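**Student:** sequence first, then the predicted structure:
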Amino acid sequence: MSIEIPWLALVGGMLLGTSALLLLLFSGRIAGISGIVSGAMNTESPQAERSWRWLFLLGMVLAGLVTPYFGVSLPESLPVSNPLVIVIAGLLVGMGTRLGNGCTSGHGICGLGRLSKRSVVATGVFMAVAVITTYLRLYIV
């Protein structure tokens, strides 16, 4: 059984929103992945603070691994033949996350939901850059 893409996107968006809401309601924390990763790696934080972050990240990885067993096919990614491209892309994403004081999940899901002006600007910028990058990747490069 395969779920069509619009429904898959709708269900995925609802699950992301629900998880962000539950994290905010029960712990007062924002579900920004860059902040969660940063806090998980901070050895100066108390163990309890790092533990929930590692469990959150583990849940994200496990969800991706078990999804195909529920009849949902994962989208194919663009082939990248050069590992250097992957490293550079990762570094650029990290720099953008640092410059923007958060990532797409923090600003786009949680920040917009809280009506944060900074998140509205950040989301507009990263969506515009994503459109431009996609255009360049598909039609120029």
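**Tutor:** Done, it's in. Numbers count the residues shown, from 1 in each chain.
**Student:** CA only for contacts and neighbour counts going forward, please
**Tutor:** Fine.
**Student:** please enumerate the helices of this protein.
**Tutor:** Applying DSSP state H to the chain gives helices spanning 5-27, 33-41, 47-66, 83-99, 104, 112-113, 117-135.
**Student:** could those go into JSON lines alongside distance to P75?
**Tutor:** Below are these laid out as JSON lines (distance: least, Cα to Cα, whole Å):
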{"stretch": "helix 5-27", "distance to P75": "9"}
{"stretch": "helix 33-41", "distance to P75": "21"}
{"stretch": "helix 47-66", "distance to P75": "11"}
{"stretch": "helix 83-99", "distance to P75": "18"}
{"stretch": "helix 104", "distance to P75": "19"}
{"stretch": "helix 112-113", "distance to P75": "26"}
{"stretch": "helix 117-135", "distance to P75": "16"}
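**Student:** next, the one to line up against it:
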Amino acid sequence: MSIAWQAFTPWSALAGGALIGLAATALLLVNGRVAGISGILAGLLRAPGDRAWRFVFVAGLLLAPLVLHLFAPGLGVPAPADAPDARLLLLAGLLVGVGTRLANGCTSGHGVCGLARLSLRSLAAVAVFMGTAIGVVFLVRHGLAGAAA
């Protein structure tokens, strides 16, 4: 059994999901914006007059794990010993970036905010990216692993 599954508890997942929903709701109510991370990051890079809140949002995403590690080091989940090479992670990140551009949004925009607003476009996007993720994991764990043996 992997470390990540040993650390999983339904209560931490429920708390994390509730915090994500609360943050997305707060951003929509206070700022009138959907909490789609790819759109927020893209706007940070190209929207000249609309950068302050985007910068704070992205900084919070990047700093939150560091703050957690400082104040509650036991709560984090350690990286598995067989974690992928950094080049593979970079390639995966670039492919995810291309996918978010093709889908006009990411998992947070479509999966959290779009589904909550009953968007059919978001439902289609979530079905495609979840299906793709399931297929890739299956191929990597069963198809490619069996071919290498």
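**Tutor:** Thanks, I have the structure now. Nothing here was measured: the structure is a model prediction, and the numbers come from that model.
**Student:** follow-up on the earlier one: please identify the most buried of the helices of structure 1.
**Tutor:** helix 104 (a mean of 19; mean count of other Cα atoms under 10 Å).
**Student:** read off where that helix ends up in structure 2.
**Tutor:** Per TM-score structural alignment, the counterpart of helix 104 of structure 1 in structure 2 is residues 107.
**Student:** distance from the matching stretch to the middle of the chain?
**Tutor:** Once both centres are worked out by Cα atoms, centre = their mean, to the nearest Å, stretch 107 of structure 2 turns out to sit 6 Å from its chain's centre.
**Student:** could you do stretch 66-73 of structure 2 as well?
**Tutor:** Going by Cα atoms, centre = their mean, where stretch 66-73 of structure 2 is centred and where its chain is centred differ by 20 Å.
**Student:** now stretch 73-89 of structure 1
**Tutor:** Remark: stretch 73-89 of structure 1 is offset 16 Å from the chain centroid, using Cα atoms, centre = their mean.
**Student:** and stretch 15-27 of structure 2, by the same measure?
**Tutor:** With Cα atoms, centre = their mean, you get 13 Å for stretch 15-27 of structure 2.
**Student:** same thing with stretch 94-106 of structure 1?
**Tutor:** Computed by Cα atoms, centre = their mean, the separation of stretch 94-106 of structure 1 from the middle of its chain amounts to 10 Å.
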